[in-house]
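**Q** Structure for this input, please:
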Amino acid sequence: MPGRTIAFLDRVPAALRQGIAQLRESLGVPDDFDGSVIAAAEAAVAGVRLPDRDLTDVPFVTIDPEGSMDLDQALQIERDGDGYLVRYAIADVAAFVAPGGAIDVECHQRVETLYAPTQRTPLHPEVLSEAAASLLPDVVRPALVWEIRLDAAGAPTAASVARARVQSRRRHSYGEVQRLLDAGQAEEVLVLLAEVGRLREAAEVARGGINLGVPEQEVCVAADGTWTLEYRTTLPCEGWNAQISLLTGMVAARMMLDAGVGILRTLPPAEDHAIERLRRTAQGLGISWPRRVGYPDFVRGLDAAVPREAAMLNACTTLFRGAGYDSFTGGAPRDADHAAIAAPYAHVTAPLRRLVDRYAGEICVALCAGEPVPDWVLTALEALPSELEGSSRRAGRYERGIVDLVEAMLLAPRIGQEFTGLLIDVDPDRHAGRLQLADPAVEARVKGGRRLRLGTEITATLVAADLVNGRVDFRVFAG
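**A** Down below sits the predicted model:
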């Protein structure tokens, strides 16, 4: 399915609020924090100790979606001989969260931040996630600062991470960064982000990594309060920024593998039958995929702006469904690679929004300092993968359920109308499939007897839009 962008919105129709409330209850999504957790967070803020190492003179900047307050990362890049020095400051959540304390226990229940138009369900109380621990501009914050040296080709030659106090200079949005770069008005750190980002993208291609670039379904609200769904393609600067995060996760994974202790994000390689299924999908969509062309090169040749190719990218997401986590002590696991990244990888760059990053970050800090990994980290490692994978499943169902509800709300007044869309999936045994509309940006069930053929553009009638369960159905009628 396409990716999803879900923003927090002030004006939400009552019907949608009711559907989201039911969805949250069915998935066990938590509500507000208990008073004891809030009190613990406020006490942690009052008693926080800043690291002795002072990097407040480093001109870090943050780059995030417009309006974000939970800022996990701050970036600084400079030239280093014929290469580069990347400094990546990551919010030091462990400075505020006592192991086994009220906040920690709650975090293990939540595991990650969840997003919906009606409300954000944060991993940490907002006094931490959007204030004292967030790398907001012009305030001093504790951070884990990665220093990664790259050669002229953008390959890492050395990496370390240690605690330091930092002060971000500016908070950028992705749109602002792209406009500055396109206009030739960007400051040096942003110019170097583009330079290093492109080098890292080239390295990704060389090692066989894959970035699908699937268009996102984005919930949009106009000034007059009209809701819609649109497909959104990511900006180039978003990809370059993501490459810095990937780089950091890759060097962190290598540190942990070399030490024989850690936790990795993993994805097994695609099996031959799955690739063959995608080849049949490509054939059905009328897209050429010569046998001599491997899967990574085929995917990189697809253009998300072309409807059939966007549908193919959507089909390719099925190869990412085996992602999980693998924790280890006393030796490295045998299968450590993340198949889409084509390298070992660890989550270490979003601790405000994801539980695992706090643990992986602590391991890397200890390893770089030559100190033992803290007992509270080692004790949690065995259970973490199951906690994380269970939360990932819940987050996926929640985000998909939100978009389903928005789709039903938008289409409910239009039952009986005809829509034109592309068949992106077909089940011939059930004479059913999935229909992708361009406007509104909806993907829904369709039935049509024997008339459905993969990759064809069809006209179908909207026959149902269930606002309670978020179900939309189309049908192709004879004649």
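**Q** contacts and neighbour counts: CA atoms only from here.
**A** Will do.
**Q** ok, the closest residue in space to residue 391 that isn't next to it in sequence - how many residues close by?
**A** Nearest non-adjacent residue to residue 391, counting by CA to CA, 6 or more residues apart in numbering: residue 111, 6.3 Å away. Neighbour count for residue 111, taken as other CA atoms under 10 Å: 25.
**Q** My guess is residue 111 contacts residue 123. True?
**A** Yes: if you go by CA atoms under 8 Å, residue 111 and residue 123 touch, sitting 6.4 Å apart.
**Q** if I look at the closest residue in space to residue 323 that isn't next to it in sequence, how far off is residue 123?
**A** Of all residues not flanking residue 323 in the chain, residue 267 sits nearest, at 4.4 Å (CA to CA, 6+ apart). From residue 267 across to residue 123, the span is 24 Å (CA to CA, to the nearest Å).
**Q** One more: residue 459?
**A** 43 Å.
**Q** and if you look at residue 281?
**A** Taking CA to CA as the measure, residue 281 falls 39 Å from residue 123.
**Q** Looking at the two, which one has more neighbours?
**A** It is residue 123, of residue 281 and residue 123, that has more neighbours when counted by other CA under 10 Å, with 26 against 21.
**Q** Contact partners for the more buried one?
**A** Residue 123 is in contact with 107, 110, 111, 112, 113, 114, 129, 352, 353, 354, 355, counting by CA atoms under 8 Å, 6 or more residues apart in numbering.
**Q** Likewise for residue 276?
**A** With CA under 8 Å, 6+ apart as the criterion, no residue contacts residue 276.
**Q** Which secondary structure state does it sit in?
**A** In three-state terms, and counting by DSSP: H, G, I helix; E, B strand; the rest coil, residue 276 is helix.
**Q** what ranges do the helices span in the stretch 301-450 of the chain?
**A** Ranges of helices in the stretch 301-450 of the chain, per DSSP state H, counting those that start in this stretch, are 307-316, 355-369, 375-381, 384-411.
**Q** right, I mislabeled it, should have said the stretch 1-150 of the chain
**A** 14-27, 35-47, 102-110, 126-127.
**Q** As CSV, these with distance to residue 155 and mean neighbour count would be great.
**A** Formatted as CSV, the helices of the stretch 1-150 of the chain follow (distance: least, CA to CA, whole Å; neighbours: other CA atoms under 10 Å):
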stretch, distance to residue 155, mean neighbour count
helix 14-27, 43, 15
helix 35-47, 38, 16
helix 102-110, 35, 19
helix 126-127, 37, 17
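**Q** Need those helices in JSON lines (columns: distance to residue 420).
**A** Formatted as JSON lines, the helices of the stretch 1-150 of the chain follow (distance: least, CA to CA, whole Å):
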{"stretch": "helix 14-27", "distance to residue 420": "25"}
{"stretch": "helix 35-47", "distance to residue 420": "50"}
{"stretch": "helix 102-110", "distance to residue 420": "40"}
{"stretch": "helix 126-127", "distance to residue 420": "44"}
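**Q** now the other sequence, so there's something to compare against:
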Amino acid sequence: MPDRATRPDFAAVRAEFDLPAEFPPEVLAEAARAAARPPSPGRLDATDLPLVTIDPPGSKDLDQAVGVSRDGDGFRVHYAIADLGAVVEPGGALDTEVLRRGQTVYLPDGSVPLHPTVLSEGAASLLPDGPRAAVLWTIGLDAAGEVTSVDVRRAVVRSAARLDYAGVQADVDGGDVHPAIAALPELGRLRRGLAVARGAIELELPEQEVLPDGDGGWTVRVRRRLDVEAWNAEISLLTGMAAGAMMLRGGIGLLRTLPAPEPGALEEFARTADGLGFAVEPTVHAVAALLAGLPDGAPALALRRAATTLLRGAGYTAFGDGVAPPADSGHGGIGAPYAHVTAPLRRLVDRFGAEVCLALAAGEQPPSGLRAVLPTLPEVMGASDATAAAVDRACVDRTEAALLAGRVGQDFEVVVLRPAEADGPPGEVYLVDPPVLARCEGPLAAGGTATVRLAEADPATGRIVFTAVRG
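**A** Modelled structure (predicted):
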């Protein structure tokens, strides 16, 4: 275990990225008043719907409550989303503050929330302790899992239980699924299959997370994605695609966009795949099918890393009021147009996306104040996404470096993800235990294993450098 002097300093990360320490008093006061207000009248009473939340253990900022059931030969999805549009007063102190923050930023020792916790972990969260205001999506699907109908409206709902992924997975494996999500496994598998058919590019690289080591320090672990997580994600994607389609039909909205892979990038990926022992045609659908069926092992891991070059240029695109939708309105990682609407407690843009959809579903245009804000959101969210990603990487890097700080000069067996380029960036390697992604100098062959020597590990900066010994 690293000694105290070499443990990662997350306070330094907060300072480096100038993360806010607390909310201004006027924001807290406004949030407390909003938390005390009952749901507005005129909502659909949907408290009889069987809904549950599925989140990591201990989560309190619960954005979604889900119900998935059979409906004849098809399916019906009820997806209740925390209704922040009914809580945040446009132009008020809270609105101004969340526009500045953009999203919740997560660090191992605590989050920097988008909204005060009296809302995000209390009155606005879909906790199973009473009725909650929600934006309720009702989506009908046929026997193949394709959408047949979409409805969205404001409602009052009641979550029956707060579940976690591991618990639900154990229930599924034991054949005893909560009645509210009895059809989730079947629909989830169907939607995963449809994603591949659409040409959705799924990377599934190792997902690192920083956790307490049980002895007052921190360690890094690779989190294995459970089937239930993938199925639950498909319900969120389903809703986001329904929202994107609604916005395009209505001629106004804010899409999450990602250009489709360029032909040259697909051809380069096919050459890389061939060199790693995988044959694939340079088409989106062929690549999507290959990535979905990759086995475990070093070559597959290197190929997943190579696939990241296919997904570049993600952004947010606002349109309406004379601005046409983008020529390429799709999201290359999803294979369809898509809009963020399912996580408003943690991500600013979702509140506005939900308001657009509510107006369009009612046959109306969004109010002028909302339309005026939409064009400003891509810049806000782009900066916020960049900060959140950089903070996450900084926390992981510093923890990795702390774990390795006392082992400089030692040799390690690693998986080579990317070789160094001539007159370009160094290579990239993956150490399995502890799970570390790091740069490596010297000649390496991607997709195999190599012996490397640890040349540098600095917990203060997170910088880790290996040098090739033999590959």
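**Q** What's the residue nearest to residue 391 of the first structure aligned with over in the second structure?
**A** Under the alignment (TM-score structural alignment), residue 111 of the first structure pairs with residue 102 in the second structure.
**Q** list the contacts for the equivalent of residue 470 of the first structure over in the second structure?
**A** In the second structure, the residue paired with residue 470 of the first structure according to TM-score structural alignment is residue 462. Residue 462 of the second structure sits next to 394, 396, 397, 398, 399, 400, 401, 402 when contact means CA under 8 Å, 6+ apart.
**Q** Please identify which of the helices of the stretch 301-450 of the first structure is closest to residue 59 of the first structure.
**A** helix 355-369 (22.2 Å; CA to CA).
**Q** Mean per-residue distance, that closest one versus the second structure.
**A** Mean deviation of helix 355-369 of the first structure relative to the second structure after superposition (mean CA distance after the TM-score superposition for the first structure): 0.7 Å.
**Q** what's that helix aligned against in the second structure?
**A** Under TM-score structural alignment, the match for helix 355-369 of the first structure is residues 348-362.
**Q** Report the buried residues of that stretch.
**A** For stretch 348-362 of the second structure, burial by neighbour count (16 or more other CA atoms under 10 Å) applies to 348-361.
**Q** Also stretch 464-471 of the second structure?
**A** 464, 465, 466, 467, 468, 469, 471.
**Q** Repeat that for stretch 385-393 of the second structure.
**A** Residues of stretch 385-393 of the second structure classed as buried by neighbour count (16+ other CA under 10 Å): 385, 387, 388, 391, 392.
**Q** What is the nearest of those to residue 262 of the second structure?
**A** Distances from residue 262 of the second structure to these, taken as CA to CA, are shortest for residue 385 (23.8 Å).
**Q** The corresponding residue of the second structure for residue 423 of the first structure: neighbouring residues, count only.
**A** Superposed on the second structure with TM-score structural alignment, residue 423 of the first structure falls opposite residue 416. Neighbour count of residue 416 of the second structure, defined by other CA under 10 Å: 27.
**Q** Show me what residue 249 of the second structure aligns to in the first structure.
**A** In the first structure, residue 249 of the second structure lands on residue 258 (TM-score structural alignment).
**Q** Report the contact partners of its match.
**A** Residue 258 of the first structure sits next to residue 332 when contact means CA under 8 Å, 6+ apart.
**Q** Could you find the counterpart of residue 62 of the first structure in the second structure?
**A** Matched by TM-score structural alignment, residue 62 of the first structure corresponds to residue 53 in the second structure.
**Q** if I read this right, its match contacts residue 162, doesn't it?
**A** Yes: Residue 53 of the second structure is in contact with residue 162 according to CA under 8 Å; the separation is 5.0 Å.
**Q** Please identify which of the two sits among more neighbours.
**A** Legend: neighbour count by other CA under 10 Å for residue 53 of the second structure and residue 162, higher for residue 53 (25 against 21).
**Q** which one is that one nearest to, not counting chain neighbours?
**A** In space, residue 53 of the second structure is closest to residue 65, 4.5 Å off (CA to CA, 6+ apart).
**Q** Repeat that for residue 388 of the second structure.
**A** residue 105 (5.4 Å).
**Q** want to throw the helices of the stretch 301-450 of the first structure into CSV with distance to residue 333 of the first structure?
**A** Below are the helices of the stretch 301-450 of the first structure laid out as CSV (distance: least, CA to CA, whole Å):
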stretch, distance to residue 333 of the first structure
helix 307-316, 27
helix 355-369, 16
helix 375-381, 14
helix 384-411, 14
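**Q** Which of those helices sits closest to residue 191 of the first structure?
**A** Once the helices of the stretch 301-450 of the first structure are compared by CA to CA, helix 355-369 is nearest, at 27.9 Å.
**Q** Which neighbouring elements make contact with the closest one?
**A** strand 156-167, helix 236-259, strand 261-266, helix 375-381 (3 or more CA pairs under 8 Å, 6 or more residues apart in numbering; DSSP states H and E).
**Q** Over in the second structure, find the residue span the first one aligns onto.
**A** Counterpart in the second structure of strand 156-167 of the first structure, with TM-score structural alignment as the criterion, is residues 147-158.
**Q** what's next to the matching stretch, contact-wise?
**A** 39, 43-49, 51, 80, 83, 126, 128-142, 242, 357-358, 361.
**Q** What subset of those is buried?
**A** Using 16+ other CA under 10 Å as the burial test, the contacts of stretch 147-158 of the second structure include 39, 46-47, 49, 51, 80, 83, 126, 128, 131-142, 242, 357-358, 361 as buried.
**Q** Among the residues you listed, which ones are in strands?
**A** 80, 132, 133, 134, 135, 136, 137, 138, 139, 140, 141 (DSSP state E).
**Q** okay if I get those residues as CSV plus distance to residue 73 of the second structure?
**A** Converted to CSV, those look like this (distance: CA to CA, whole Å):
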residue, distance to residue 73 of the second structure
80, 23
132, 31
133, 31
134, 28
135, 26
136, 23
137, 20
138, 17
139, 14
140, 11
141, 9
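**Q** farthest pair in those residues?
**A** So, those by CA to CA: farthest apart are 132 and 141, at 26.1 Å.
**Q** measure the residue nearest to the spatial centre of the second structure to residue 227 of the second structure for me?
**A** What sits nearest the mean C-alpha location of the second structure, by CA atoms, centre = their mean, is residue 233, with 8.9 Å. As defined by CA to CA, residue 233 of the second structure lies at a distance of 10 Å from residue 227 of the second structure.
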